[in-house]
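**Student:** Need coordinates for the following:
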Amino acid sequence: MVSTDVAAPLTPAPGAGGAITREKVRQRHWKLPITLAVGTILIWIMAFAFGRDGTSTYRLGDRTSAIDLGDIGVPTAATVTACAILLALMTAYAFWAVATYRRVGLWLSIVFAFVAVFAFLTWSAAGGLVPVTGLLFGAVSLSVPLVFGALGGVIGERVGVVNVAIEAQFLFAAFTSAIVASMTGSFVLGLIAAMLAGALVGSVLAVFSIKYLVDQVIVGVVLNVLITGLTSFLHGALLNPNAETLNSPPRFPRWAIPGLSEIPIIGPVVFNQTLIVYLMYIAVPLVAWGLYKTRWGLRLRAVGEHPQAADTVGIRVNPTRFWNVLLAGAIAGIGGAYFTLGSVGSFDKEMTGGLGFIALAAVIFGGWDPVRATLAALLFGFTTNLETLLTNLGSPIPSEFMAMLPYIVTILAVVGFAGQVRGPAAAGKPYIKG
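**Tutor:** A predicted model of the protein is given here:
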């Protein structure tokens, strides 16, 4: 929701030789305050209409940590009430800032989200125990494929190709990695095969959208349907009858980093992970650095923003798009490999569960920025793991709502917290030279 003040009339600028100027039009964007208000109302309903008594306990220690921080108990009713009041104050500040044309910093959304989640956890865990390390560890694990998918989506859209086929890249990469790793007994070869499979799907998207000028969204949707049907058929016809030889891949082992893995809370979550997770730690800053600090990134962004201008200065637009879409598919393929080689340990039909579309939402929520898209992916992973935790805690919230929770949070994040975002100007638009 946007309200706009009427622009000032044209007036000669003093001391500028009578040049005509216009004052900048000021706009109010109410999406963020309204979203905060909705969240505040929900917490107030929990605090005062459905208040719960007892003590909520947070376990900060972990058996792999050298230092045991023990458990911390907080009074449920008083803590939720205090959080509700704090959320109301932050919401009021957001409305005041927008009404007076002040910029609402990102810090407000982060603090609000932290307080709201803490209040919700405290209310749900009345008389129960929240294992903080386990919650965060599960969140990181569930976020891994989303992060790689979001990175692939960022690269693809920054170069001008909308990648709706992330789901297809996930599925085909997971299928291929399971077969290759099972036949060779090597999870490394399975990972390489997954990257090639993701790049292959990306090449089909690139050929049809760049060379034959087919609508990119339509190509992506068709690829998703095609790969879903193909892998489901081959799963029943090929993998099930030969499960021992074709669908029993070795899984990546966890490699604990000495010393760092023993840090309380953070150590087991960040530094006791598999190779794919460590690759994620490298990929995110590497893509961010390459996108903004290298010649490759400058050319990529130029092609996605203004291909005509890029062509004028000698950049080959369509080849640049083609090869970067392949790169994006290979990166998404790493996320697909995580399903079979890092998580489940075998391929099952439609095992990605639509996470490719959530990765695409993370790209938009993150404003087509690799770091912010990663944070959006981590948010979804956290809410997905939160669903499991609250089910184990016996939360009074109906299980049907708990299953919807990750997707509701994603919608609220994209609609409310993302603010006014603009994608690359040439994304989705084919380029015809001349």
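**Student:** When you work out contacts or count neighbours from here on, use the C-alpha atoms and nothing else.
**Tutor:** Will do.
**Student:** Could I get the buried residue list for stretch 76-84?
**Tutor:** Neighbour counts over stretch 76-84 (16 or more other C-alpha atoms under 10 Å) mark T76, A77, A78, T79, V80, T81, C83, A84 as buried.
**Student:** Adding secondary structure and distance to F172, write these out as a markdown table.
**Tutor:** Shown next, in a markdown table, are the buried residues of stretch 76-84 (DSSP: H, G, I helix; E, B strand; the rest coil; distance: C-alpha to C-alpha, whole Å):
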| residue | secondary structure | distance to F172 |
| --- | --- | --- |
| T76 | helix | 46 |
| A77 | helix | 48 |
| A78 | helix | 50 |
| T79 | helix | 47 |
| V80 | helix | 45 |
| T81 | helix | 48 |
| C83 | helix | 45 |
| A84 | helix | 45 |
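**Student:** Next, format these as a markdown table and append distance to L279.
**Tutor:** Below are the buried residues of stretch 76-84 laid out as a markdown table (distance: C-alpha to C-alpha, whole Å):
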| residue | distance to L279 |
| --- | --- |
| T76 | 40 |
| A77 | 42 |
| A78 | 43 |
| T79 | 39 |
| V80 | 38 |
| T81 | 42 |
| C83 | 37 |
| A84 | 39 |
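**Student:** To check against the first, give me the structure of this:
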Amino acid sequence: MNFDYSPKVQEMQARLLAFFDAHIYPNERRFFAEVEANRRAGNAWVPTKLIEELKPLARAAGLWNLFLPKSSRAPEGLSNLEYAPLCEIMGRVSWAAEVFNCSAPDTGNMETIERYGSEAHKSAWLEPLLRGEMRSAFLMTEPEVASSDATNIQCRIERDGDDYVINGTKWWSSGAGDPRCAIYIVMGKTNPEAGRHEQQAMVLVPANTPGITVLRPLSVFGYDDAPHGHMELRLSNVRVPASNILLGEGRGFEIAQGRLGPGRIHHCMRSIGAAERALQLMCERAIARVAFGKTIAQQTVTQERIAEARCSIEQARLLTLKAAYMMDTVGNKGAKAEIAMIKIVAPNMALKVIDWAIQVYGGMGVSDDTPLAMMWAHQRTLRLADGPDEVHRNSLAKLELARHMAMPGEVSMPVTRGS
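**Tutor:** Now for the predicted structure:
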């Protein structure tokens, strides 16, 4: 495996870093000031003018739709391995990915429609999403069941003539409060009597369909993530054409597995970027502050944490690159062990590094004067999003155990010490 970045990727890295220096870092405070102004005016979910101003600049810089490989509709799309270092940079600022049309859940939804949608679905929804003209939401998790087991889902999708009728409650539906959100991908059960993994389906639901009620936004450690947000919704007799189903009845679990692979690794790429930013801030603060007669950077405990942070980031990056390489070469299914590993490792690593940075900043670190507190909240959420750590560890352990199981007819020999 060769993880050297190609000249093309190195040039794009330089271009993206220059874009951050010119347009992202200088506008960090403006973004949150604009959100707060909208909140005071009565609606925190209004899209920011800043993002819309920066999108054309990103497109002009050739930094648009980089996440989607092998799509004729997004020729600028990169392989997973090529995208990794660029997605990492986007992760340094919480809102930056949207500027490049590379933010969740739109990336996962676009890939889902590209891989599993019909040509009509792609024309109606994928193309406007790729142009950045609308946003989307993914409705899978439910408040009444342990949604880490997708087979628990209770939302019903029932055939009625030429339509499907949907009833259920969903939450953590990221982006569903955004007025630009025009399409939902909804997962529910079409046949509760089928096999455990053949009961579900996914269907495209326009956001303006009658019967959809946004009940409330959910907060993460006090952050509502406006204007993006995470919404709880009720779907009551929501009726859509039967042609809106993806692949067909009983294929929802299969689609979920295909969708979550890229989504998981993209989160991990951004986690590494967040950790890099935290380490940078930690070092800058440690050099500038004096305590007990010497700088914090001269304190042994700080030096140990800086060294450990660098080791941890590099280890996580290499595992991410390996997972991306595997996805490109043997497919998402063949890379499921590597995807599970990095989904466990990256958020926990980022949490550790961000926590150490907060310690160096002291009281300032837990305030909104730095991005560290929000970064920590986001990374802690990722230990649950797209499957909790426990599910990934369980899956990984089963894969590992399977490697050591004796094949039928084999005799497991005891390990003995040679003479």
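**Student:** Overlay them and tell me the TM-score.
**Tutor:** The TM-score (TM-score structural alignment, normalised by the length of structure 2) is 0.27; 194 aligned residues with a C-alpha RMSD of 7.3 Å.
**Student:** could you pull out the strands for the stretch 101-250 of structure 1?
**Tutor:** 129-131 (DSSP state E, counting those that start in this stretch).
**Student:** And the helices in the stretch 101-250 of structure 2?
**Tutor:** Secondary structure of the stretch 101-250 of structure 2 (DSSP state H, counting those that start in this stretch): helices located at 106-116, 119-121, 127-130.
**Student:** quick one: which of those is nearest M282 of structure 2?
**Tutor:** The minimum distance between M282 of structure 2 and the helices of the stretch 101-250 of structure 2 falls on helix 106-116, with 30.9 Å, by C-alpha to C-alpha.
**Student:** elements contacting the closest one?
**Tutor:** The contact analysis (3 or more C-alpha pairs under 8 Å, 6 or more residues apart in numbering; DSSP states H and E) places helix 106-116 of structure 2 against helix 127-130, strand 135-139, helix 252-288.
**Student:** right, so the ones you listed: which one is the most enclosed?
**Tutor:** strand 135-139 (a mean of 26; mean count of other C-alpha atoms under 10 Å).
**Student:** And it, what does it pack against?
**Tutor:** Under the contact definition 3+ C-alpha pairs under 8 Å, 6+ apart, strand 135-139 of structure 2 sits against helix 106-116, strand 163-174, strand 181-189.
**Student:** got the angle between the longest one and strand 135-139?
**Tutor:** Which is strand 163-174 of structure 2. If you take axes from the mean of the first three to the mean of the last three C-alpha atoms, to 10 degrees, strand 163-174 of structure 2 sits at 100 degrees to strand 135-139.
**Student:** next one: the first one
**Tutor:** Orientation check (the same axes, to 10 degrees): helix 106-116 of structure 2 against strand 135-139 gives 80 degrees.
**Student:** for helix 106-116 of structure 2, which positions count as buried?
**Tutor:** D106, T107, G108, N109, M110, E111, T112, I113, E114, R115, Y116.
**Student:** Can you show me the helices along the stretch 301-419 of structure 2?
**Tutor:** So, for the stretch 301-419 of structure 2 - with DSSP H, counting those that start in this stretch - the helices run 336-361, 372-382, 389-403.
**Student:** buried sites along the last one?
**Tutor:** The one in question is helix 389-403 of structure 2. Quick answer for helix 389-403 of structure 2 (16+ other C-alpha under 10 Å): D389, V391, H392, R393, S395, L396.
**Student:** The second one too?
**Tutor:** Applying a neighbour-count criterion of 16+ other C-alpha under 10 Å, the buried positions in helix 372-382 of structure 2 are L372, A373, M374, M375, W376, H378, Q379, R380, L382.
**Student:** The first one and W356 of structure 2, how far apart?
**Tutor:** I take that to be L372 of structure 2. Taking C-alpha to C-alpha, to the nearest Å as the measure, L372 of structure 2 falls 10 Å from W356 of structure 2.
**Student:** quick one: what helix or strand has E400 of structure 1 in it?
**Tutor:** helix 399-412 (DSSP states H and E).
**Student:** packing partners for that helix?
**Tutor:** helix 370-393.
**Student:** Who are the packing partners of the helix it packs on?
**Tutor:** Packed against helix 370-393 of structure 1 by the contact rule (3+ C-alpha pairs under 8 Å, 6+ apart) you find helix 132-158, helix 275-293, helix 355-365, helix 399-412.
**Student:** quick one: A97 of structure 1 is in a helix?
**Tutor:** Yes - membership of A97 of structure 1 in a helix is supported by DSSP: H, G, I helix; E, B strand; the rest coil.
**Student:** Number of residues surrounding it?
**Tutor:** Using other C-alpha atoms under 10 Å, A97 of structure 1 is surrounded by 16 other residues.
**Student:** Any idea which of the helices of the stretch 301-419 of structure 2 gets closest to P128 of structure 2?
**Tutor:** helix 372-382 (27.9 Å).
**Student:** Show me what that closest one is packed up against.
**Tutor:** Under the contact criterion of 3+ C-alpha pairs under 8 Å, 6+ apart, helix 372-382 of structure 2 touches helix 252-288, helix 336-361.
**Student:** right, so of the helices and strands packed on strand 135-139 of structure 2, which gets closest to R216 of structure 2?
**Tutor:** With C-alpha to C-alpha as the measure, strand 163-174 is the member of these nearest R216 of structure 2 (9.1 Å).
**Student:** I figured E111 of structure 2 hits R259, correct?
**Tutor:** Yes - shown here, E111 of structure 2 and R259 form a contact pair, counting by C-alpha atoms under 8 Å, at 7.1 Å.
**Student:** Turn the helices and strands packed on helix 372-382 of structure 2 into a markdown table, columns for distance to N38 of structure 2.
**Tutor:** Conversion of these to a markdown table gives the following (distance: least, C-alpha to C-alpha, whole Å):
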| stretch | distance to N38 of structure 2 |
| --- | --- |
| helix 252-288 | 26 |
| helix 336-361 | 29 |
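**Student:** so which of these comes closest to A137 of structure 2?
**Tutor:** A137 of structure 2 sits nearest to helix 252-288 of all these, at 13.2 Å, using C-alpha to C-alpha.
**Student:** Which of the helices and strands packed on helix 370-393 of structure 1 sits closest to S109 of structure 1?
**Tutor:** Short answer: helix 399-412, nearest of these by C-alpha to C-alpha, at 12.0 Å.
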